[in-house]
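Visitor: Sequence and predicted structure are below.
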Amino acid sequence: MDAEFKLQDNPKTQMLQIRTKNRWNPEDCHSELFLFKPDLLKVVYRGTKRIYRTVRAEFMLPRNGIGYFEVKIVSFQKGSGNIGVGLVPRSMSLDTWAGRYTDTYGYFDSGKIYGHNTGHFDGFPEFAGGDVIGCGIDWTSQEIIYTKNGERLHTSNLYVLTSDDLFPAVTLENPGDIVEANFGPNFKHNFNDVFSNLASVD
């Protein structure tokens, strides 16, 4: 069941759309990535060589209000591979990385943001083991959202203009790296810092 949080007493109502029963999709996961049962939120790269492998979530990001999810970097061998958190359409191959192709988007541990019909953007915070990375879209402005450990990054003017359905995704490159998804409702990023007077709507 999806949970929604809306800003009351505002003619331009914003909603934080949360798919609380979302999880990584075992039918849409590269064969060298292993999903931990029963909740299918944690994934490890079990391959033997450094090469990009991606998994998509079962449900797409909602296309109204604000869609958002977070990923905790559980285990990461910094310097020996890459981890990316982002959004991709169903059509993207699972043996490439989020952000490589048009209409795919990704924030990587190196501090690079990919997508937006350009090569990449430098200068964003790097991340490593223990960090929590958030990703989403504010459909009112069509701006992408990235957070690190609850703090929103400055991504104004980075727009999502595709008409394709986008799915939460994570890309791993290094064998042994582990991440765990959080599809809500309790996030590291506090949306009360953005919206006051939030109410839950069933």
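Guide: The structure has been received and is ready for your questions.

Visitor: contacts and neighbour counts: CA atoms only from here.
Guide: Noted.

Visitor: contacts for the lengthiest strand in the chain?
Guide: Ranked by residue count, the top strand of the chain under DSSP state E comes out as strand 66-75. Strand 66-75 has contacts (CA atoms under 8 Å, 6 or more residues apart in numbering) with 14-18, 61, 85, 128-140, 145, 168, 176-184, 187-188.

Visitor: and what of stretch 106-120?
Guide: Outside stretch 106-120, the residues that touch it by CA under 8 Å, 6+ apart are 82-87, 97-105, 121-128, 146, 158-160.

Visitor: Alongside the first one, take a look at this:
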Amino acid sequence: MSEELANFQAISVIKLEEYQKLVNVLQTKIVGLEEHQQNLELKERETNKKSEELANFEAISVIKLEEYQKLVNVLQTKIVGLEEHQQILQELHHRERDRVAQLEKDMGRLVDEQNKKLDDLANNAIEKALQAKTAVIKLEEYQKPVNALQTTIVGVKEKIIAIVVTELEEQKLSNVNKFAELEQQNALQETVIKMEQYQKQQQQNIIDMQKTTIAVLNENGIGLIMPQQNRWNSSACHRGLALSGPDRLIAQHNGLNNVTVFKDQCNVYIGLGVNQMPLDRCVGWCKGTYAYGSHGHFLGHAVDDGCRGSFNAAHPCIKGQCKFGGGDVVGCGVDLATRQIIYTKNGRCLKTTGLFVDSTSADLFPCVSLLRFGDKIEANFGPKFEYKF
């Protein structure tokens, strides 16, 4: 029994030692498993962290991708706008190039036309200058024999006077007849008077010849008279009137010559004025001036034919004439041979019998007066009038 117990104890100790080893092994495995579990948990946490980071990254990437897409869309829109703007610029460039080419073409044509006109004017001026020079030379050649004739006449006159005086002196010594001496003196005086009359006649012939020559030169356009400007004189214009148009022929109230009236209701005077006339007075109101008024009056004429009256109780006028207004063409002139004044309306001569300009008047010039604001006329000083009569 003791041996069995001892054997049992020995076997128990051995099994206990084996069991202890097994426990130790199990503990080691448990420790390993715990460490492995910790490692797995650590890896799991790391994996979860990476998953979260990956999810955050994906979310951020989606947001940035959307923003990038928006930016790309904006850039594409701008690119399309730039392309359209580029096309517009190209079209404008082509149009501007065509316009510049047309302008250069028109400018070249205008320059050629202007050069041609200048050449024609230069040729005409040279031709007229040569004609004038030839006429002057002929006039000088004609003047030479005339001067020689005058010198001869003066010499003959002096010789005759000397001869007559000598004869009288001789007759005084030999002739005691006072009556005969008186007759000879009378004869001498008559001879001298006839010589003076002859000399005056020759001088008048010379003057007439000069006038005829100058008139012929003027008719041919080669005279010495300067052509008048076909425009109003801006220095003789009231401050309330404005001149406009390419040739400054249009006069408007702002504050033979023809004029065209633009307004139906107007207060216009058209006629002839003098340099001494004040600019703030109407033509026809001042002494020595004459006018045709839009209300149908002739002003400035001292005529009593049953229609005579006074305008503004101070200015003589002839009433009952044709009125004029917008669209009418009114003319005014003077017959230089008779000094009779001429008025016309739309090409028809009005009755001006007995209406003369004063022979003592100074040089007259075309004049127009506009009384109402907005009154406007256009002048035509010739030579191409709308109506001819």
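Guide: Noted; the coordinates are in hand. Everything numeric in this text was worked out from a predicted model, so none of it was measured.

Visitor: quick one: TM-score?
Guide: For this chain pair, the superposition-based TM-score is 0.71 by TM-score structural alignment, normalised by the length of structure 1; 151 aligned residues with a CA RMSD of 1.7 Å.

Visitor: got a list of what residue 160 of structure 1 touches?
Guide: Taking CA under 8 Å, 6+ apart, one finds 103, 116, 137, 142, 143, 144 in contact with residue 160 of structure 1.

Visitor: Tell me how far the aligned partner of it in structure 2 lies from residue 332 of structure 2.
Guide: Aligned against structure 2 by TM-score structural alignment, residue 160 of structure 1 finds its counterpart in residue 357. Residue 357 of structure 2 sits 12 Å away from residue 332 of structure 2, going by CA to CA, to the nearest Å.

Visitor: Overlap in contacts, those two.
Guide: Residues touching both residue 357 of structure 2 and residue 332 (CA under 8 Å, 6+ apart) are residue 341.

Visitor: picking up where we left off before, make JSON lines out of the contacts of residue 160 of structure 1 and add neighbour count.
Guide: Below are these laid out as JSON lines (neighbours: other CA atoms under 10 Å):
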{"residue": "103", "neighbour count": "21"}
{"residue": "116", "neighbour count": "22"}
{"residue": "137", "neighbour count": "24"}
{"residue": "142", "neighbour count": "19"}
{"residue": "143", "neighbour count": "18"}
{"residue": "144", "neighbour count": "26"}
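
Visitor: got these as TSV, with distance to residue 200 of structure 1 and secondary structure columns?
Guide: Listed next are these as TSV, based on distance: CA to CA, whole Å; DSSP: H, G, I helix; E, B strand; the rest coil:
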residue	distance to residue 200 of structure 1	secondary structure
103	32	coil
116	32	coil
137	20	strand
142	23	coil
143	24	strand
144	23	strand
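
Visitor: so which of these comes closest to residue 38 of structure 1?
Guide: Proximity of the contacts of residue 160 of structure 1 to residue 38 of structure 1 (CA to CA) peaks at residue 137, which lies at 28.2 Å.

Visitor: I'd guessed the closest one sits against residue 143; true?
Guide: Yes. Contact status for residue 137 of structure 1 versus residue 143: in contact at 5.8 Å, counting by CA atoms under 8 Å.

Visitor: still on that earlier bit, what about the contacts of strand 66-75 of structure 1, which are in strands?
Guide: 15-18, 85, 132-138, 145, 168, 178-182.

Visitor: okay, now whatever residue of structure 2 lines up with residue 27 of structure 1: neighbour count?
Guide: The pairwise alignment with structure 2 assigns residue 27 of structure 1 to residue 235, based on TM-score structural alignment. Each residue near residue 235 of structure 2 was counted by other CA atoms under 10 Å, and the total is 7.

Visitor: would you say residue 235 of structure 2 is within a strand?
Guide: No. Looking at residue 235 of structure 2 with DSSP: H, G, I helix; E, B strand; the rest coil, it is helix, so not inside a strand.

Visitor: which SS class is the residue most central in space within structure 2?
Guide: The residue lying closest to the centre of structure 2 (CA atoms, centre = their mean) is residue 246, at 4.9 Å. For residue 246 of structure 2, the assignment made with three-state DSSP gives coil.

Visitor: Would you mind finding the match for it in structure 1?
Guide: In structure 1, residue 246 of structure 2 lands on residue 38 (TM-score structural alignment).

Visitor: how far away is its match from residue 21 of structure 1?
Guide: Noted for residue 38 of structure 1: a distance of 12 Å to residue 21 of structure 1, by CA to CA.

Visitor: repeat for residue 128 of structure 1
Guide: Residue 128 of structure 1 is 27 Å from residue 21 of structure 1, by CA to CA.

Visitor: More neighbours: which of those two?
Guide: Between residue 128 of structure 1 and residue 21, counting by other CA under 10 Å, residue 128 is the more crowded of the two (20 against 14).

Visitor: wait, that one sits on residue 78?
Guide: Yes. Between residue 128 of structure 1 and residue 78 there is a contact under CA under 8 Å: 6.6 Å.

Visitor: Just give me the neighbour total for the residue nearest to residue 277 of structure 2 when sequence neighbours are not counted.
Guide: Once flanking residues are discounted, residue 277 of structure 2 sits nearest to residue 286: 6.6 Å by CA to CA, 6 or more residues apart in numbering. For residue 286 of structure 2, the count of nearby residues is 17 (other CA under 10 Å).
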